[in-house]
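Asks: pasting the structure only:
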């Protein structure tokens, strides 16, 4: 069982980083449209607050979460509808109130996860999650929606070692990405070799695999969270299956959407 201590610390730091970027915005800044169609910066933070709240319920009241989830997911498109509805409701709040809600919720979630015994598992929108997996998923979401925020503000966010968690979930969701599109995943494992922000090699899969992906860890994270088009990234595939995966990689639940247009 993975020790969640490190990822919980990184989740806290990722949230604080994004918090600092939005806390000084005027109301007009919160209303700026982001690359996610129809979503402002307020929608991005509202979405994180809502999903952190859902995670908190899953951890502390799993039966209540399961009942709410099953009711919300009555149809194939209901998850996306729920996401948009909850983000829209939160975005209508005054920015100071929305930010306060997000801060309180993510603090409560961090405390709840840190208090869990070894081996604990919680229901979620996909398979049940361990403490480390839940924290990793929340970090991935925070980082991805934070990317939309910094893109909107026109600032560059320095990549950190926290990307290891995002990269790992991007690799581990390979078969999920195929399933989301009704495709049969490859039977053999891929070798994925990524260069970390510090120049370290992050490697996944057997060294002798014929299907291989190499490139910057940041680029795989941007691809798997569908924040950049593949054409704008320095990822290289060796093998037909690996090449196909780079076209469909997806690390988050829900429909893949249309993705982002190439920036050139």
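Replies: Ah, there it is. No experiment lies behind these values; they were computed from the predicted model shown.
Asks: alpha carbons only for contacts and neighbour counts from here, please
Replies: Noted.
Asks: which helix runs longest in this structure?
Replies: Counting residues, the longest helix in the chain under DSSP state H turns out to be helix 131-153.
Asks: check which helices and strands that one sits against.
Replies: Counting contacts by 3 or more Cα pairs under 8 Å, 6 or more residues apart in numbering; DSSP states H and E, helix 131-153 is packed against helix 5-23, helix 41-60, helix 163-172.
Asks: put this beside the first:
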């Protein structure tokens, strides 16, 4: 694959595939979230989003239908579609997800440079869509791994998740009905390999520093602030870490500290 983000998405998907492929039917029903999503729900959600992304890239009637469904039920249509797909038998569900993610990788590679893809929010480039898909696969993979007792290998692919967490700073405030502070934030994170990743102006008074993997867990709302090695300097930086989120849509319930779970 010529696009490294698409390659990262494929690797993340293959890793999750390896965790679930050998599960029996009972294993697929393992609960992975406080809301009751099972392993099957996690894969069904990824399958649906792959198919929605393919429809968006292709355009036409299927995408127009998805837009109408989203307009009719903006806060619940994704969960409704997940519930529909989770009725598929586990091995068939896995087969469909393998097919959808390969077709999506091929479709993203074929998007002309400079083109924008329609989405439920602002249009995005192929790389931005691949970044969003990688973030979702990484986050849902954390849910599955934690429920199954799997120790997740820490790789520098997590940089994509961190990048999205930084880029969506203003959006995170918007989703809570808040106004983002008019202040630049410098972000300095250490990746699993020890590489340093930075965003924002070097001289900014507000700073976020720490472990990249932990920042990704915080930004995907898989961990509470008290459980991550991420630090804030300055009021704007500190307030951002209370609302940071990588994904579109409402933030949902705040994660509990690990000591209270």
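Replies: On my side now, so go ahead. Source: prediction; values computed, not measured.
Asks: could I get the TM-score for this pair?
Replies: Put the two chains on top of each other and the TM-score (TM-score structural alignment, normalised by the length of structure 2) is 0.96; 259 aligned residues with a Cα RMSD of 1.4 Å.
Asks: mean neighbour count added to the helices and strands packed on helix 131-153 of structure 1, as CSV?
Replies: What follows is these, written out as CSV (neighbours: other Cα atoms under 10 Å):
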stretch, mean neighbour count
helix 5-23, 17
helix 41-60, 23
helix 163-172, 21
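Asks: in a markdown table: those helices, plus distance to residue 216 of structure 1.
Replies: What follows is these, written out as a markdown table (distance: least, Cα to Cα, whole Å):
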| stretch | distance to residue 216 of structure 1 |
| --- | --- |
| helix 5-23 | 20 |
| helix 41-60 | 26 |
| helix 163-172 | 10 |
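Asks: counterpart of residue 238 of structure 1 over in structure 2?
Replies: Matched across to structure 2, residue 238 of structure 1 falls on residue 233, judged by TM-score structural alignment.
Asks: for its match, list the residues it contacts.
Replies: 205, 206, 207, 208 (Cα atoms under 8 Å, 6 or more residues apart in numbering).
Asks: just residue 126 of structure 1 next, same as before
Replies: By Cα under 8 Å, 6+ apart, the contact list for residue 126 of structure 1 reads residue 253.
Asks: separation between it and residue 254 of structure 1?
Replies: Distance, residue 126 of structure 1 to residue 254 of structure 1, by Cα to Cα, to the nearest Å: 10 Å.
Asks: if we can go back for a sec, what subset of the contacts of residue 233 of structure 2 is buried?
Replies: Burial by neighbour count, 16 or more other Cα atoms under 10 Å: within the contacts of residue 233 of structure 2 this picks out 206, 207, 208.
Asks: of all those residues, which comes closest to residue 21 of structure 2?
Replies: Of all those, residue 208 has the smallest distance to residue 21 of structure 2: 38.0 Å, by Cα to Cα.
Asks: what about that closest one, which SS state?
Replies: Following DSSP: H, G, I helix; E, B strand; the rest coil, we place residue 208 of structure 2 in the strand state.
Asks: one step back: distance to residue 76 of structure 2 for the contacts of residue 233 of structure 2 - can I get that in JSON lines?
Replies: Output for the contacts of residue 233 of structure 2, formatted as JSON lines (distance: Cα to Cα, whole Å):
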{"residue": "205", "distance to residue 76 of structure 2": "39"}
{"residue": "206", "distance to residue 76 of structure 2": "36"}
{"residue": "207", "distance to residue 76 of structure 2": "35"}
{"residue": "208", "distance to residue 76 of structure 2": "33"}
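Asks: tell me which of these are still there in structure 1?
Replies: Mapping the contacts of residue 233 of structure 2 onto structure 1 (both residues aligned by TM-score structural alignment, their matches' Cα atoms under 8 Å) leaves 205, 206, 207, 208 still in contact.
Asks: measure the aligned partner of residue 151 of structure 2 in structure 1 to residue 150 of structure 1 for me?
Replies: Residue 151 of structure 2 maps onto residue 156 in structure 1 when the alignment is built from TM-score structural alignment. Residue 156 of structure 1 sits 7 Å away from residue 150 of structure 1, going by Cα to Cα.
Asks: show me which of these two is the more surrounded one.
Replies: A direct count of neighbours by other Cα atoms under 10 Å for residue 156 of structure 1 and residue 150 places residue 150 higher, at 17 against 9.
Asks: the more buried one against residue 158, yeah?
Replies: No - at 10.7 Å, residue 150 of structure 1 does not count as touching residue 158 under the criterion of Cα atoms under 8 Å.
Asks: mind listing the shared neighbours of those two?
Replies: With Cα under 8 Å, 6+ apart, residue 150 of structure 1 and residue 158 have no common neighbours.
Asks: which ones are touching the residue lying farthest from the centre of structure 2?
Replies: No residue in structure 2 sits farther from the centre than residue 203, which is 29.6 Å out by Cα atoms, centre = their mean. Residues near residue 203 of structure 2 by Cα under 8 Å, 6+ apart: residue 186.
Asks: which residue lines up with it in structure 1?
Replies: Checking TM-score structural alignment: residue 203 of structure 2 goes with residue 208.
Asks: look up how far residue 169 of structure 1 lies from its match.
Replies: Taking Cα to Cα, one finds residue 208 of structure 1 at 22 Å from residue 169 of structure 1.
Asks: for residue 8 of structure 1, same thing?
Replies: 15 Å.
Asks: again, but for residue 232 of structure 1
Replies: The gap separating residue 232 of structure 1 from residue 169 of structure 1 is 21 Å, by Cα to Cα.
Asks: go on, residue 199 of structure 1?
Replies: In this view, residue 199 of structure 1 and residue 169 of structure 1 are 20 Å apart by Cα to Cα.
Asks: now swap in residue 220 of structure 1 and tell me
Replies: Remark: distance between residue 220 of structure 1 and residue 169 of structure 1 (Cα to Cα) = 10 Å.
Asks: likewise for residue 143 of structure 1?
Replies: Distance from residue 143 of structure 1 to residue 169 of structure 1, counting by Cα to Cα: 13 Å.
Asks: re earlier: surely the match of residue 151 of structure 2 meets residue 149?
Replies: No - if you go by Cα under 8 Å, residue 156 of structure 1 and residue 149 don't touch, sitting 10.4 Å apart.
Asks: matching residues in structure 2 for stretch 253-263 of structure 1?
Replies: Counting by TM-score structural alignment, stretch 253-263 of structure 1 corresponds to 248-258 in structure 2.
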